[in-house]
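>>> coordinates only, sequence not included:
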C-alpha cells in the first residue's frame, strides 16, 4: 500500500472485502481487532485469519458516504458498504476501519461493521 496517497486506503479496503486471506496477511497488523455482527462477534489476530479460511468472499462491494480522517500515523475510514454475493440479498452495513503506520508501511489495525436493515 502506498504510504501517503489516500486512494490506496480505499483500494486496500476493497481488497479486504473481495479477496481471501492473502490481503489480510499482507495488509493487516498481527494485533488487529475486528467487530462483526453475531454470531462472529469480536475477533483478534489469528482468529481473524482463521474465520476467513472457509468464509465466502463478496462478489462485489460498493462504498457510499465515504469519510476519512488522518491524524499523524493513523487513518480512519468510515462508510456505508453494500456487499453482493451471488443471488443473495445485498448486505448493507455502516463500517469503519483504522490503519496505522508501522515501520514505514500502513496496516489495518481495527475494523467494525454495524448491519443496516
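Arrived safely, thanks for sending. For clarity, every value in this text was computed on a predicted model and none was experimentally measured. Numbering: from 1, shown residues only.

>>> when you work out contacts or count neighbours from here on, use the C-alpha atoms and nothing else.
Fine.

>>> can you give me the strands in this protein?
28-35, 42-44, 60-71, 74-84, 91-102, 105-115 (DSSP state E).

>>> report the buried residues of the last one.
Residues of strand 105-115 classed as buried by neighbour count (16 or more other CA atoms under 10 Å): 106, 107, 108, 109, 110, 111, 112, 113.

>>> and it, what does it pack against?
Contacts defined by 3 or more CA pairs under 8 Å, 6 or more residues apart in numbering; DSSP states H and E place strand 105-115 against helix 21-27, strand 28-35, strand 91-102.

>>> also this one, for the comparison:
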C-alpha cells in the first residue's frame, strides 16, 4: 500500500461508516484510547464506534510511515477532528497487517491526548 493510500485509509477510519470501520479492524486488534475503559479489543472498539457519531472533518499532520517488515505498516501522526462544535486532537499510532491483495486490517491503534500546561 503506497503512502497516499495509507493516509486515505487512516482518515476513513475517522470518518467512514461503522460498517467500513468493522471491515477494517482485525479481530485480534488492541487499542488504547484516552477514555474509559482505555484498553479495548477490536470488537469492543467496533461496538463503541457503532454508538459514536463519526467525525465530519479530519486533518492529519506530522505524518510518519514505517514498514518494518513485509506485510506490516506502522503509522504515527497528529489528528485534529471535529463534528459540529466538538473538537478533538490527539497523537496516534496504527499498525496494519496485510491479509491478501488490497486487504489490510488494523491490528493496533493508540490515541494520546497531551496534557495541557498551566503556563
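That came in fine, so what should we check first? Please read all numbers here as calculations on a predicted model, not as lab measurements.

>>> quick check: which of the helices and strands packed on strand 105-115 of structure 1 is nearest to residue 60 of structure 1?
Of all those, the one in closest proximity to residue 60 of structure 1, counting by CA to CA, is strand 91-102 (10.7 Å).

>>> which part of structure 1 matches stretch 17-35 of structure 2?
Taking TM-score structural alignment as the measure, structure 1 aligns residues 20-38 with stretch 17-35 of structure 2.

>>> other SSEs contacting the longest helix seen in structure 1?
Longest helix in structure 1, counting residues (DSSP state H): helix 6-18. Secondary-structure packing of helix 6-18 of structure 1 (3+ CA pairs under 8 Å, 6+ apart): helix 21-27, strand 60-71.

>>> turn the strands of structure 1 into JSON lines, columns for distance to residue 5 of structure 1.
Formatted as JSON lines, the strands of structure 1 follow (distance: least, CA to CA, whole Å):
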{"stretch": "strand 28-35", "distance to residue 5 of structure 1": "18"}
{"stretch": "strand 42-44", "distance to residue 5 of structure 1": "27"}
{"stretch": "strand 60-71", "distance to residue 5 of structure 1": "11"}
{"stretch": "strand 74-84", "distance to residue 5 of structure 1": "11"}
{"stretch": "strand 91-102", "distance to residue 5 of structure 1": "13"}
{"stretch": "strand 105-115", "distance to residue 5 of structure 1": "11"}
